[in-house]
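*Asks:* sequence and predicted structure, then a few things I'm wondering about:
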Amino acid sequence: MMRPSLNDLTAFVAVATHRSFRRAADELGTAPSTLSHAMRGLEERLGVRLLNRTTRSVSPTEAGLEMLSRLQVALTSLDEALDAVSAFRGQVAGRVRINAPRVAAAVLVREVLPRMAERFPDVTVDLVVEGRLVDIVSGGFDAGVRLIEAIPKDMIAVPLARPIGFVCVASPAYLERAGEPTTPDDLQHHRCIGHRTPSGKLYQWEFERAGQELTIDTSGPVVLDDEGLMADAAAHGLGIAYVASWAAEAAIAEGRLRTVLSAWMHEPGRAAIYYPGHRAVPPALRAFLDVVRDVRQVNSG
């Protein structure tokens, strides 16, 4: 039997893990048809069916699952060996895949990635923005970002420099015309800029004061799914927006937006980069974590 190539084995792991030729092809930078042809050739060389295929899905057979579990261990060991050798080049290179919600991703883009690009120009940060919680291991990510209290106990967490908070904002002209709300209940008499979440649902605005928590349904002239655009819409007088503080801070400093209901906003939450504790840390991820720690130290100093 001819020994399969490393490329074919790597391709099989991608297909069997994603259970999709399309998603595996996206990861490997090739065409789904090329992967399908390669998998048929692999099965012919091994003399055993590894994948069950239908017009809508692909899944490993019993033999495929056995092979997948063994190859994942072998390929991880191979990656670790190559990472160890790369340290002798004196320069960190490679790709680090990070899964993050949009609010945290914006903090990374503004505060971490510029420093990362300066210090480690040969490292590519592949930042995937999602609103849902994902399993970073099965999703093929090196690390993720969550609020600290939501991070699984078996993960290692590296806190971000800046807490993630929210503000209610409106333009001075809108507030002069419509008046300023003093309690969240007043919002039912105001035009509010809607926020559509990644799931497609409208976000309910959340407030808290002296242990009292409120969730408010709002309505208004526009619904958006980008916090920067929501802050911009508020600055142009379309109504009140509930956004992450980073999205509005420049307009607030310039006087184009004013905060309202500040006494009712939740305390900012602490978020962190997290990654599996049972794996060797690849050099590219280690470099990324070093930059996160440096940014936190600079901001705290």
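*Replies:* Now that the structure is in, tell me what you want to look at.

*Asks:* alpha carbons only for contacts and neighbour counts from here, please
*Replies:* Will do.

*Asks:* now L238, what's its secondary structure?
*Replies:* Using DSSP: H, G, I helix; E, B strand; the rest coil, the structure places L238 in coil.

*Asks:* quick one: it and P221 touch, right?
*Replies:* Yes - using CA atoms under 8 Å, L238 is in contact with P221, at 7.0 Å.

*Asks:* determine the set of other helices and strands touching the helix or strand harbouring R296.
*Replies:* Following DSSP states H and E, one finds R296 within helix 283-300. If you count contacts as 3 or more CA pairs under 8 Å, 6 or more residues apart in numbering; DSSP states H and E, helix 283-300 packs onto strand 94-100, helix 113-119, strand 155-159.

*Asks:* among those, which comes closest to Y274?
*Replies:* strand 155-159 (4.3 Å; CA to CA).

*Asks:* got the angle for the strand or helix carrying L78 vs strand 94-100?
*Replies:* Using DSSP H and E, L78 falls within helix 62-86. Inter-element angle recorded for helix 62-86 and strand 94-100: 120 degrees (by axes from the mean of the first three to the mean of the last three CA atoms, to 10 degrees).

*Asks:* I figured S245 hits V169, correct?
*Replies:* No - look at S245 against V169 with CA under 8 Å: they stay out of range, at 9.5 Å.

*Asks:* next, name the residue at the spatial heart of this protein.
*Replies:* A100 (1.7 Å; CA atoms, centre = their mean).

*Asks:* and that residue, how close does it get to E130?
*Replies:* 6 Å (CA to CA, to the nearest Å).

*Asks:* and T197, what does it touch?
*Replies:* G131, Y203, D225 (CA atoms under 8 Å, 6 or more residues apart in numbering).

*Asks:* could you do V158 as well?
*Replies:* Neighbours of V158 in contact, by CA under 8 Å, 6+ apart: A272, I273, Y274, L289, V292, R293.

*Asks:* okay, one more to line up with it:
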Amino acid sequence: MKQNFTVRQGALDGVEVFLSIAHHRSFRRAAAELGVTPSAVSQAVRVLEARIGAALFIRTTRSVGLTEAGERFLSRAKPAFEELVAASEVARGLGQRPAGLLRLSVPRAVVPILLEPLIASFCEAYPEVEVEIAASAELVDLAAEGFDAGIRLGQFVDADMVAVPLTPPLRLVIVGSPTYFAQRNRPESMDDLRQHACLRRRRSNGSLAPWSFNDNGHALEIAVSGPLIAHDFPTVLGAAVEGIGLAQLPEPMVAEGLREGKLVHVLESFAPVIPGVFLYYPDRRQIMPKLRAFIDHVKSRPLGHGAAPDAG
């Protein structure tokens, strides 16, 4: 059964004074080291002894010694206090300069863009920062999972996050391979999609993402059907290139396939515009220097149109 406990108020009060006196074996020299008066040192010791419930020092007109209780307290308090000071120094260092582990939650499709050249150039510029990339389509809770920041399409970034745009708004376009259209007519209307194999994507919440359209300024969503369901955009893209079916994807993802003739556009006039890719993180008041350095680095080298992330 878990025991109830509280941290006693002022539990560390007087410990530094005690350690200084024990080191110098002098109240006066301890006062000089700490920059306080000898009377303040004496008062701190009296309060500490009263709180502990035992005398810690043996004082005479000529010398200062430790009682048995003082010796035992010193043996445990000294290494603990030194460790606490060291911990404070480590934390202070992380709060003053870019250093430590920077954990990023990113979609798999964005990883190549981050690695080449963004992460490489960041690591070169900030050698004291270690970058950990968790590539997943899951929309994680950054704080709960211990991430410093994430990258996602804008519509999947929570309103309470600070978001930094990495790309302009993107179009969602429908594409298919020449192989696929060798045996089928190209769709001319949204209704024609009922006669086509449409590749679908399952969101991280378990639902199937509908296809979105812009019909003369009106936003529409249509449930489509087809032979394949994937959990991320890259898998959908690969299936479209192989001729398995039509895919609706962020335009940057299909740019290379279109240039190389592996994919062709259809229903272009119905393509909706969605928010672009964003770097997002919790309240800016909590930013550590390592994240601030990464944000500034990203702003100086924004992601281009070469890829787009998996959505949630």
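*Replies:* Cool, the structure landed. Worth saying up front: this structure is predicted, and the values here are computed from it rather than measured.

*Asks:* picking up where we left off before, buried residues in the helix holding R296 of structure 1?
*Replies:* Buried positions in helix 283-300 of structure 1, judged by neighbour count with 16 or more other CA atoms under 10 Å: P283, A284, L285, A287, F288, L289, V291, V292, R293, D294, V295, R296.

*Asks:* surely F166 of structure 1 touches A247?
*Replies:* No - counting by CA under 8 Å, F166 of structure 1 stays clear of A247, with 9.1 Å between them.

*Asks:* in three-state terms, label the residue opposite R256 of structure 1 in structure 2 once aligned for me.
*Replies:* Taking TM-score structural alignment, the alignment pairs R256 of structure 1 with K262 from structure 2. When classified by three-state DSSP, K262 of structure 2 comes out as coil.

*Asks:* got a list of what the closest residue to K262 of structure 2 other than its chain neighbours touches?
*Replies:* Ranked by CA to CA, 6 or more residues apart in numbering and with sequence neighbours excluded, the top spatial neighbour of K262 of structure 2 is S177, at 5.7 Å. By CA under 8 Å, 6+ apart, the residues touching S177 of structure 2 are A240, V241, E242, G243, G245, L246, K262, L263, V264.

*Asks:* for the fourth one, give me its contacts.
*Replies:* Under the criterion of CA under 8 Å, 6+ apart, the contact partners of G243 of structure 2 comprise G176, S177, P178, T179, Y180.

*Asks:* the last one belongs to a helix, doesn't it?
*Replies:* In this case it means Y180 of structure 2. Yes - the assignment for Y180 of structure 2, made by three-state DSSP, places it in a helix.

*Asks:* list the contacts of it.
*Replies:* By CA under 8 Å, 6+ apart, the neighbours of Y180 of structure 2 are G243, I244, G245.

*Asks:* any idea how far the counterpart of the second one in structure 1 lies from A170 of structure 1?
*Replies:* This means I244 of structure 2. Aligning on TM-score structural alignment places I244 of structure 2 opposite L238 in structure 1. Shown here: L238 of structure 1 relative to A170 of structure 1, a distance of 8 Å by CA to CA.

*Asks:* more neighbours: which of these two?
*Replies:* Comparing L238 of structure 1 with A170 by other CA atoms under 10 Å, the one with more neighbours is A170, at 30 against 21.

*Asks:* so what's that one closest to, chain neighbours aside?
*Replies:* Computed as CA to CA, 6+ apart, the closest residue to A170 of structure 1 that is not its neighbour in sequence is I240, at 4.7 Å.

*Asks:* buried residues of stretch 232-252 of structure 2, list them for me.
*Replies:* 232-234, 236-237, 239-252.

*Asks:* strands - which of those residues land there?
*Replies:* A247, Q248, L249, P250 (DSSP state E).

*Asks:* correct me if wrong: the first one contacts R201.
*Replies:* Spelled out, it's A247 of structure 2. No - taking CA under 8 Å as the definition, A247 of structure 2 is not a contact partner of R201, at 9.5 Å.

*Asks:* which residue ranges form the helices in structure 2?
*Replies:* 15-24, 27-34, 38-52, 68-96, 111-113, 120-125, 142-145, 178-181, 233-241, 251-259, 289-300 (DSSP state H).

*Asks:* okay, these in a markdown table with distance to A197 of structure 2 next?
*Replies:* Shown next, in a markdown table, are these (distance: least, CA to CA, whole Å):
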| stretch | distance to A197 of structure 2 |
| --- | --- |
| helix 15-24 | 73 |
| helix 27-34 | 78 |
| helix 38-52 | 77 |
| helix 68-96 | 53 |
| helix 111-113 | 29 |
| helix 120-125 | 40 |
| helix 142-145 | 36 |
| helix 178-181 | 9 |
| helix 233-241 | 10 |
| helix 251-259 | 18 |
| helix 289-300 | 39 |
